[in-house]
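Novice: coordinates for the following, if possible.
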Amino acid sequence: MASNTLEPIDPRDAYELYLADVEGELSPNTVEAKKYRLGFFIRWCEGEDNDAEPRCINLNRLSGRDLLRYKNWRQDGINKVTLKTQLSELREFLRFCVSIDAVDESLPEKVTVPSLEPEENVRESYMDPDEATTILSFLEQYHYASFDHVLLLLLWQTGARVAGIHGLDVDDINADDETIQLCHRPEQGTRLKNGEQGERIVAVPAETVAVVQDYVDVNRPPVTDDHGREPLFATKNGRMDKRHLSKHVYKWTCPCQYNQPCPADKDPMDCEYTGGYDSSVECPHNSSPHCIRRGAITHWLKRDVPDRAISDRMNVSVATLDRHYDARSEEERAEQRRQYLSDVTDAE
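Specialist: As a prediction, the model looks like this:
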């Protein structure tokens, strides 16, 4: 498209048009995730450089050089997975902008989205909340109250280990109290890592309980296991084992499964990692259950939830929490301490 056919538009106006356009097609959670990711770009456009003028007041004038400046600005203080997710979202937004004569048709491809090298294995660190929201929003929209939707939802909401999720029975879900009870039952084939010390009751949002209840009412097969218990995560043959639960996690955290671009730019139709649960396990860009657990713990820490409360909820000592699960940067920890001390001082 020639630049002289473009129609001037403010970045925020285009942003609002885009959100309105997708609102009727996507779930509220997905729209909210898009709003969050693109908000950084809009704020960058409205921000000022040394000349005290907004960086961009008309998208027609946005250039590849501007996009590189934004990328350099945004990458400070975030991990590579988050940067890739947000730049992919920006590229999608700019493609919409092409359709409304706001930017040149070549501009979206000038967004340089970073690739995730296999040796980086960034997924072994922790799942970013932005990524978790995207996965859960996709499952909510296209696979609501399915086995996989409930599995990923509870892993993220509770931060539990696979062993804890594996041992859940239908009766462990208390809809009235909005809680989930994790129990150690070794004589019946379901153990918690820390035995009876790992037993706990975890509070979850009412919306989560509703999804679980819909799964039980509609999609869960009416079976019992070898001990007469009603496993929450069941197949027609009884309780699904931990190994297969993990395979379901690996599959649904492959980016292509929840409609995200492949970090290796592979076509899902030709990729050796698509097609089944066994092949998905080998994908270098998926997430392990432990990665989800660590991401959930870090998410709570970033929300200033006390270490002791997280320790009790996730069944992990404070020392282990700090040593192995806290993925916050030193800068993030320092900023949270500063904010905490500022709040205490203001309250005095």
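Novice: CA atoms for contacts and neighbours, from now on please.
Specialist: OK.
Novice: and stretch 14-30, end to end?
Specialist: 18 Å (C-alpha to C-alpha, to the nearest Å).
Novice: got it, and stretch 200-220?
Specialist: End-to-end for stretch 200-220, by C-alpha to C-alpha: 24 Å.
Novice: now it: buried residues?
Specialist: 200-204, 208-209, 211-216, 220 (16 or more other C-alpha atoms under 10 Å).
Novice: TSV please, covering those residues and showing distance to Glu124 and secondary structure.
Specialist: Formatted as TSV, the buried residues of stretch 200-220 follow (distance: C-alpha to C-alpha, whole Å; DSSP: H, G, I helix; E, B strand; the rest coil):
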residue	distance to Glu124	secondary structure
Arg200	27	strand
Ile201	28	strand
Val202	25	strand
Ala203	27	strand
Val204	26	coil
Thr208	26	helix
Val209	29	helix
Val211	28	helix
Val212	28	helix
Gln213	32	helix
Asp214	32	helix
Tyr215	30	helix
Val216	32	helix
Arg220	31	coil
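Novice: the helix or strand hosting Tyr250: how far from the chain's middle?
Specialist: Here Tyr250 sits within helix 242-252, counting by DSSP states H and E. Chain-centre distance of helix 242-252: 17 Å, with C-alpha atoms, centre = their mean, to the nearest Å.
Novice: next, count neighbours for the residue lying closest to Arg229 once chain neighbours are set aside.
Specialist: Closest residue in space to Arg229, ignoring its immediate chain neighbours: Asp169 at 6.9 Å, by C-alpha to C-alpha, 6 or more residues apart in numbering. If you count neighbours by other C-alpha atoms under 10 Å, Asp169 ends up with 21.
Novice: kindly report the same for Thr320.
Specialist: Using other C-alpha under 10 Å, Thr320 has 11 other residues around it.
Novice: next one: Gly198
Specialist: Using other C-alpha under 10 Å, Gly198 has 19 other residues around it.
Novice: to compare against the first, here's the next sequence to fold:
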Amino acid sequence: MSQSTETPPSSYRIRIAPTADGGSRVPDLSPREAAERWLNKIRASKRDSTVSAYHYQLKHFVEFCEESGIGSLSNVSGWDLETYETRRRQQDVKTISLNKELGTLQSFLRYGARIEQVDEELPEKIVPPPVPKEERVNDMRLSSSRAKALLEYLDTHEYGSRAHALLALVWFTGARLGGVRSLDIGDYDSDEEFVDFHHRPDKDTPLKNGLDGERMVGLPRDVCDVLDAYVEESRHDVHDDFGRSPLLTSSVGRPVRNTVRAWMYLATEPCLHTGCPHGNDRDTCEYTIQTKASQCPSSRAPHHVRTGSITWQLNRGVPIETVAKRVNTSVRILEDHYDQPTKREELEERRRKHLGRLGFTDDGGDEE
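Specialist: Predicted coordinates for the structure are as follows:
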């Protein structure tokens, strides 16, 4: 019996009203009508989650126009844009959120200029604010010391368990949740020591970057040993709704995304290897059940494990270009969002690179 795939949240669907004149002239669109047309247009080339994000980022501007009595997009002025930005700032919107909102609004108004709804110079009057680095970087991550302690605990007490396989796989690949969930047992090669990520959107396992996300990622031998033990002892011999054999399984098929997320929360609870930092007793703590694990203040989601893994790989001296290929992202994004060394880690990195040069030797010095 296969597991029914998770029903995704209702994506943002748009009804397009016909123009009153049948299209014989440029219609006078309201901001809402124009926004709906733009969102429908980009749906062909963007993921549903991206279109939904644009919808929520743009809806604040649409509501501002309606509250301000702006019934036609063609009536939007540079002063209106300034007033809107000022209002959003007064609502204590974070700079990173305002940057995204104004960037989306600018893209929307460029579309408006192409269809002759606004002057072509209007979009360029928007200047999204630069985002401070401390806002760009999300410092929530699984630290390398905690990852090491958790994996050592699992090595000793739960070798080859699902939790062991999941944590080891994400930590040593830096893969996203969707990528790990997408793996079939045939995508894992123990002899050659790698996993092969494939984009299969028609079978419920798309990769975030589509075909560009397809790649082979090498694994250390001891991680393969963990996966081999998991496949042999803990993996359920089941298929998903498309007849495929997932690498990571629930008892009835391929797990949905929220299930994998909950498994990771459970696998990263610190009370597995040490005393609870919050003073709770693991035997009675409600956070140790799957439906409550995300509420543990110290448990971590797959993205936090990915972030910690990327930082750890970089700190171990793996070239940033290599890490970028392994985790399927760009060098720029790694530098801005994922390379998060602590001051001590930065010190150790500098020490590894340069400390050996700071000695008096017979060569390399200036001579008088």
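Novice: got a TM-score for the pair?
Specialist: Aligned and superposed, the two chains score 0.60 in TM-score terms (TM-score structural alignment, normalised by the length of structure 1); 224 aligned residues with a C-alpha RMSD of 2.4 Å.
Novice: coming back round to it: need the counterpart of the residue nearest to Arg229 of structure 1 in structure 2.
Specialist: Residue pairing (TM-score structural alignment): Asp169 of structure 1 is matched to Asp184 of structure 2.
Novice: pretty sure that match sits against Ser245.
Specialist: Yes - counting by C-alpha atoms under 8 Å, Ser245 is a contact partner of Asp184 of structure 2 at 5.5 Å.
Novice: circling back to that earlier point, same list, the buried residues of stretch 200-220 of structure 1, but as a markdown table with distance to Pro129 of structure 1 please.
Specialist: Listed next are these as a markdown table, based on distance: C-alpha to C-alpha, whole Å:
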| residue | distance to Pro129 of structure 1 |
| --- | --- |
| Arg200 | 24 |
| Ile201 | 23 |
| Val202 | 20 |
| Ala203 | 19 |
| Val204 | 17 |
| Thr208 | 16 |
| Val209 | 20 |
| Val211 | 20 |
| Val212 | 21 |
| Gln213 | 24 |
| Asp214 | 24 |
| Tyr215 | 24 |
| Val216 | 26 |
| Arg220 | 28 |
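Novice: and which of those is nearest to Glu46 of structure 1?
Specialist: Closest approach between the buried residues of stretch 200-220 of structure 1 and Glu46 of structure 1, by C-alpha to C-alpha: Thr208, at 37.2 Å.
Novice: thinking again about what came up before, need the contact list for the match of Asp169 of structure 1.
Specialist: By C-alpha atoms under 8 Å, 6 or more residues apart in numbering, Asp184 of structure 2 lies in contact with 244-248.
Novice: if you set the cut-off to 6 Å instead, what comes out?
Specialist: Asp184 of structure 2 is in contact with 245-247, counting by C-alpha atoms under 6 Å, 6 or more residues apart in numbering.
Novice: ok, now Leu168 of structure 1?
Specialist: Leu168 of structure 1 neighbours (C-alpha under 6 Å, 6+ apart): Leu232.
Novice: again with Arg220 of structure 1
Specialist: For Arg220 of structure 1, no contacting residues are found, by C-alpha under 6 Å, 6+ apart.
Novice: that one pairs with which position in structure 2?
Specialist: Here Arg220 of structure 1 is matched to Arg235 in structure 2, going by TM-score structural alignment.
Novice: how far away is its match from Leu167 of structure 2?
Specialist: Arg235 of structure 2 is 15 Å from Leu167 of structure 2, by C-alpha to C-alpha.
Novice: distance check, the residue most central in space within structure 2 against Thr205 of structure 2.
Specialist: By C-alpha atoms, centre = their mean, structure 2 has its centre lying nearest to His303, at 6.1 Å. Distance check for His303 of structure 2 against Thr205 of structure 2: by C-alpha to C-alpha, it reads 17 Å.
Novice: which bit of structure 1 covers stretch 107-115 of structure 2?
Specialist: Under TM-score structural alignment, there is no match for stretch 107-115 of structure 2 anywhere in structure 1.
Novice: what about the helices in structure 2?
Specialist: Using DSSP state H, the helices found in structure 2 span residues 31-42, 48-67, 78-90, 95-114, 133-136, 144-157, 162-173, 177-182, 221-233, 257-267, 302-315, 320-327, 331-333, 343-354.
Novice: now distance to Phe197 of structure 2 too, for the ones you listed, in a markdown table please.
Specialist: Shown next, in a markdown table, are the helices of structure 2 (distance: least, C-alpha to C-alpha, whole Å):
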| stretch | distance to Phe197 of structure 2 |
| --- | --- |
| helix 31-42 | 27 |
| helix 48-67 | 21 |
| helix 78-90 | 41 |
| helix 95-114 | 30 |
| helix 133-136 | 28 |
| helix 144-157 | 23 |
| helix 162-173 | 11 |
| helix 177-182 | 7 |
| helix 221-233 | 16 |
| helix 257-267 | 16 |
| helix 302-315 | 16 |
| helix 320-327 | 10 |
| helix 331-333 | 20 |
| helix 343-354 | 31 |
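Novice: please consider this matter closed, and thank you.
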